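Undergrad: here is my input, please return the structure:
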Amino acid sequence: MDYPLIEGVLVTPQKRILNSKGDILHAMKRSGPGYTGFGEAYFSIVRTGLIKGWKRHRHATLNVVVPVGAIRFVIYDDRQESLTSGRFLDVTLGGANHVRLTVSPGLWMAFQGMNEGINLLLNISNEEHDPTEADNIDLDAIPFIW
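TA: Take a look at the predicted model:
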């Protein structure tokens, strides 16, 4: 699948190994694109139709996969020096679209649960969580129609 990319964002297809007893879904390898080190990994559940965001990390690189359900991610680039300043990337991860979304520091991200039931994301960050490292703003602060 091709996506109109934003500078500092990678969409990397991940291997899915089909197994009659339950599939195996790859998430990240140290040798893969987007790997910048390991700080922590965590899961987040997103309820159907609800939106989390906008959030911008100043130092952390995020690597997000959706092993259960489907989650719509919107990335916004407001960096003045960026070649893609003012652009959005809108991509849904999960199900048949088993990819990893790598988001560099300085980009705004929000996401929405799309499936009924559980929508689960795994974030593999290069830094441990630090509540002073990120900026949060209201959804209406960035002009995007959900």
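Undergrad: CA atoms for contacts and neighbours, from now on please.
TA: Noted.
Undergrad: what is the neighbour count of residue 77?
TA: When counting by other Cα atoms under 10 Å, one arrives at 22 neighbours for residue 77.
Undergrad: likewise for residue 15?
TA: Summarising burial for residue 15: neighbours were counted as other Cα under 10 Å, giving 13.
Undergrad: and if you look at residue 36?
TA: Number of residues near residue 36 (other Cα under 10 Å) recorded here: 17.
Undergrad: quick one: it and residue 127, what's the gap?
TA: Note on residue 36: its distance to residue 127, by Cα to Cα, to the nearest Å, is 9 Å.
Undergrad: one more sequence to fold, the one below, so I can look at both together:
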Amino acid sequence: MPDGTTDVIGASDPGIKGVRITPLIRIPDERGQVMRMLRADDRYFERFGEIYFSMVYPGKIKAWHIHSVMTLNYALVTGRINLVLFDDREGSSTRGRIQELVLDESNYCLVTIPKGIWNGFKGLGLTPSIVANCATDPHDPNEIRRIDPFATDIPYDWALNK
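TA: Below is the predicted model of the structure:
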């Protein structure tokens, strides 16, 4: 997986090694729009495991979790979120780094999060937000680890940020 990021509104700099941010295509017409997320022939497509949608209410936090096998491919469908990533991988050149991304409908993109990166998000704004995840593997409760969003293991304070 290539390293680096592209510009996203609200993206903290520098990024975490292996996290990829890919601008996505919207095809609008007078009836609405098609929001493309991921195709099997995209150069960055790995494999298909499952797709699900996660709704988060304004001010609520869904964090922290980490996968030992699965790669995540997040795209914000509607709303506004603060997506926060933390690299705690042994041997990573970006270990200890936090990466924040404020995602909304003005910066439609795919955020690819490799295994081994802690992640979570907080709903911003006044309406619920919906995040789509096209994961590389079906959900397996044995390959995910979760900790409380306010645990001190991760140097991030949700109350002070965004």
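Undergrad: list residues touching both of residue 36 and residue 127 of the first structure?
TA: Listed as contacting both residue 36 of the first structure and residue 127 by Cα atoms under 8 Å, 6 or more residues apart in numbering are residue 61.
Undergrad: against the first structure, where does the helix or strand harbouring residue 134 of the second structure fall?
TA: In the assignment (DSSP states H and E), residue 134 of the second structure maps to strand 129-135. When strand 129-135 of the second structure is aligned against the first structure using TM-score structural alignment, it corresponds to residues 119-125.
Undergrad: mind listing what's buried in that stretch?
TA: The neighbour-count check on stretch 119-125 of the first structure (16 or more other Cα atoms under 10 Å) flags 119-125 as buried.
Undergrad: need the residue closest to the centroid of the first structure.
TA: A centroid search over the first structure (Cα atoms, centre = their mean) returns residue 64, at 4.3 Å, as the residue closest to the centre.
Undergrad: which ones are touching that one?
TA: Under the contact definition (Cα under 8 Å, 6+ apart), the residues listed for residue 64 of the first structure are 100-102, 121-124.
Undergrad: out of the residues you listed, who's nearest residue 13 of the first structure?
TA: Within the contacts of residue 64 of the first structure, distances to residue 13 of the first structure taken as Cα to Cα reach their minimum at residue 100, with 6.3 Å.
Undergrad: tell me how far the most far-flung residue of the second structure relative to its centre lies from residue 57 of the second structure.
TA: Distance from the C-alpha centroid of the second structure, by Cα atoms, centre = their mean, peaks at residue 30 (30.0 Å). Taken as Cα to Cα, the spacing of residue 30 of the second structure relative to residue 57 of the second structure amounts to 29 Å.
Undergrad: just residue 146 of the second structure next, same as before
TA: To residue 57 of the second structure, residue 146 of the second structure is 20 Å away according to Cα to Cα.
Undergrad: likewise residue 94 of the second structure?
TA: With the distance defined as Cα to Cα, residue 94 of the second structure ends up 31 Å from residue 57 of the second structure.
Undergrad: over to residue 93 of the second structure?
TA: Counting by Cα to Cα, the gap from residue 93 of the second structure to residue 57 of the second structure is 34 Å.
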